[in-house]
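J.: when you get a sec, could you give me coordinates for this:
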Amino acid sequence: MGGLSQRIAVVSGGSSGIGLAVVTQLLVAGYKVAFFGQHSEHVDAALTALHRQFDPNDILGRRADISVLNDVQAFFAEVEQLWRKPDILICNAGISPKTPEGAPTPFASMDLEEWHGVLAVNLTGAMLCCQAVIPSMTSSRFGRIILVGSIAGRTLPKVAGAAYVASKAGLSGLCRSLVASSIGSGVTINVVAPGRVLTEMAGSADSPVNTAILERVPVGRLGTPDDIAHAITFLASSEAGFINGAILDVNGGEFAPL
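T.: You can find the predicted model right below:
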């Protein structure tokens, strides 16, 4: 995928967990990849690891807050200045606040700061990123947008709080709206909805919460970031051009809407 045909991909929340796995898989597949994360130390650590394995000229990593419009605009402007406007967008950035005990904030005691903060990152941030790329994707007659949802937005939530659930369900609505407004544009928009994935956000595999979830997963294990990244990488490819407006559940069978 080298030369003039080399695709440009952007990954929000790409400095750790699922996002970093996506960045890695896209680089393996031959893309140039730009990513951003909210914490400078995570971005720096990711860049150090990626530069050992891939050509640094194919990688751009920056600290940016997806809930801040100026940060998002500055990041996409830098991508365009360095390479050109992106062909692929993966909206992965997300937060899920928990109490000190690791439980979601009870709905009755959740304050507006938490509610607005979660939606600003998980939903509004995705909207801002989509606004940054759809015009150029439409002009070039090619684009792939993948929104990272959650099993919590698909069925009764087991461990997620109300703000997180609402934000992830909202991504499905955003997807439908973008599909309807992108008819004939060459741009596809899809949602990947992971189940429980072993990341820093999910905690250790042997925690009581994860042990209980494992009992509900027919494949007999929890997910890995690579499980999700492989699905996303396929949806980003030219081979996925007839998949549009879909929700791909990647959860080991814990939720199976058959």
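J.: contacts, neighbours, all on C-alpha from now
T.: Noted.
J.: sec struct for the closest residue in space to A236 that isn't next to it in sequence, please.
T.: Once flanking residues are discounted, A236 sits nearest to R144: 5.5 Å by C-alpha to C-alpha, 6 or more residues apart in numbering. Look at R144: counting by DSSP: H, G, I helix; E, B strand; the rest coil, its state is strand.
J.: next, the structure of the following sequence, for comparison with the previous one:
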Amino acid sequence: MSKNYIIFGASQGLGDAFVKGLPIKGDTVWVVSRTRPKSLDINDGVHRKWLPIDLSSQQQISDLKEALKDIALDVLIYNVGVWEKRGFEDDYTFDQDEIVDIANLININLTSTITYIQALLPNLRQAKNAKIILIGSTAGLDHTNNAQVSFVTSKFGLRGIANALREHLRKDGIPVTCINPGELAAEVPYEEGAEKAIHLYEGTRIPVQDIVAIVQCVLNLSSVSCVKEINIPAITDLNA
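T.: Prediction:
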């Protein structure tokens, strides 16, 4: 039986890997991103539809609801996250973060997560065995030695969203799973394979194929099971 997916943040990296690796022939995937994803050009029997939405504001929520109307959604994957402009540079310091950038990061990583998922709850309730997957980060776990204050705050907050949303949807039988990967080899496209990513980064970054496989496992579970949270650091990551 075919499934309907909606994947947020799906134009590149891990989101692009989900769009390519999760659906099978006959499935439909709504791809939410600001820029047109190249995955729309793939001819593999999967129906991919682009929703050009800028998640930095709430103004397009009505457009999203109108586009999906009475469509039952089997899978919602929220894979959105921005970080400090120089957050991964050696000379990064929280002291120099601009107020407007902090507010924008929190808005995208937390507010939009809440509001855009809220808008699609009626669609998820129409499906027989709907599932919600939130993609977090090991930066949102305890003792990971990350000094990016706003980013870490947002990823801790994402776990809070998952916990509260799970309780809200318990009566509907819709499980909410938060997956927290470590650093990903997101620059290596899904179709180029895990071995290339492993070799390129000498095993220090997680191939996107691993996260796709984890999500596939969660999606294949019966309606009885609820996977609350999965943490996936690289084996070499001593801080996670």
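J.: residue contacts, the most centrally placed residue in structure 2?
T.: What sits nearest the mean C-alpha location of structure 2, by C-alpha atoms, centre = their mean, is N79, with 1.6 Å. The contact partners of N79 of structure 2, taken as C-alpha atoms under 8 Å, 6 or more residues apart in numbering, are I7, F8, G9, A10, L14, G15, L134, I135, G136.
J.: so what's the aligned residue in structure 1 for the second one up against?
T.: In structure 1, the residue matched to F8 of structure 2 (TM-score structural alignment) is S12. By C-alpha under 8 Å, 6+ apart, S12 of structure 1 lies in contact with G19, F35, F36, G37, I66, I90, C91, N92, A93.
J.: tell me, of those residues, which are also contacts in structure 2.
T.: Contacts conserved in structure 2 for those, counting by both residues aligned by TM-score structural alignment, their matches' C-alpha atoms under 8 Å: G19, F35, F36, G37, I90, C91, N92, A93.
J.: residues near G117 of structure 1, how many?
T.: 17 (other C-alpha atoms under 10 Å).
J.: surely it is in a strand?
T.: No - counting by three-state DSSP, one finds G117 of structure 1 to be helix, located in no strand.
J.: how close does it sit to Y164 of structure 1?
T.: 10 Å (C-alpha to C-alpha, to the nearest Å).
J.: again with I189 of structure 1
T.: From I189 of structure 1 to Y164 of structure 1 the distance is 21 Å (C-alpha to C-alpha).
J.: equivalent analysis for F142 of structure 1, please.
T.: F142 of structure 1 is 31 Å from Y164 of structure 1, by C-alpha to C-alpha.
J.: neighbour count winner among the two?
T.: Each of F142 of structure 1 and Y164 has its neighbours counted (other C-alpha under 10 Å); Y164 has more, 27 against 17.
J.: could you point out the helix or strand that follows the helix or strand hosting F18 of structure 2?
T.: Using DSSP states H and E, F18 of structure 2 falls within helix 13-21. With elements assigned by DSSP H and E, the helix or strand that comes after helix 13-21 of structure 2 is strand 28-33.
J.: which part of structure 1 matches that next one?
T.: Going by TM-score structural alignment: strand 28-33 of structure 2 matches residues 32-37.
J.: picking that back up, nearest to N210 of structure 1, of the kept ones among the contacts of S12 of structure 1?
T.: Lowest distance from N210 of structure 1 to the kept ones among the contacts of S12 of structure 1 (C-alpha to C-alpha) belongs to G19, with 20.7 Å.
J.: in space, what's closest to that closest one - neighbours in sequence excluded?
T.: G13 (5.5 Å).
J.: swap in A169 of structure 1?
T.: G153 (4.3 Å).
J.: trace F151 of structure 2 over to structure 1, please.
T.: So, by TM-score structural alignment, F151 of structure 2 is matched to Y164.
J.: on that earlier part again, want to throw the kept ones among the contacts of S12 of structure 1 into TSV with distance to E113 of structure 1?
T.: As requested, the kept ones among the contacts of S12 of structure 1 are exported to TSV (distance: C-alpha to C-alpha, whole Å):
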residue	distance to E113 of structure 1
G19	25
F35	27
F36	23
G37	21
I90	26
C91	22
N92	21
A93	18
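J.: greatest separation within those residues: which pair is it?
T.: G37 and I90 (12.8 Å).
J.: which of the two has more residues huddled nearby?
T.: Ranked by neighbour count (other C-alpha under 10 Å), G37 of structure 1 and I90 place I90 first, with 30 against 25.
J.: let me see the ranges of the strands in structure 2.
T.: Listed in chain order, the strands of structure 2 (DSSP state E) span 4-8, 28-33, 47-52, 75-78, 131-135, 176-181, 229-232.
J.: tabulate the ones you listed (TSV), appending distance to N239 of structure 2.
T.: Listed next are the strands of structure 2 as TSV, based on distance: least, C-alpha to C-alpha, whole Å:
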stretch	distance to N239 of structure 2
strand 4-8	28
strand 28-33	31
strand 47-52	37
strand 75-78	25
strand 131-135	19
strand 176-181	13
strand 229-232	12
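J.: out of these, flag the one nearest F88 of structure 2.
T.: Nearest of these (C-alpha to C-alpha): strand 176-181, 16.3 Å.
J.: how much does that closest one stray from structure 1?
T.: Compared with structure 1 after the fit, strand 176-181 of structure 2 shows a mean deviation of 0.5 Å (mean C-alpha distance after the TM-score superposition for structure 1).
J.: what sits up against that strand?
T.: 131-138, 140, 159, 162-163, 165-166, 206, 211, 226-233.
J.: what range does that strand cover in structure 1?
T.: Using TM-score structural alignment, strand 176-181 of structure 2 pairs with 189-194 in structure 1.
J.: and if you look at stretch 49-61 of structure 2?
T.: Taking TM-score structural alignment, stretch 49-61 of structure 2 hits residues 60-72 over in structure 1.
J.: buried residues in that stretch?
T.: L60, G61, R62, R63, A64, D65, I66, S67, V72 (16 or more other C-alpha atoms under 10 Å).
J.: chain center to it: distance?
T.: In terms of C-alpha atoms, centre = their mean, to the nearest Å, the centre of stretch 60-72 of structure 1 is set 14 Å apart from its chain centre.
J.: picking up where we left off before, the residue nearest to G19 of structure 1 touches A34, doesn't it?
T.: No - judged on C-alpha atoms under 8 Å, G13 of structure 1 makes no contact with A34 at a distance of 10.7 Å.
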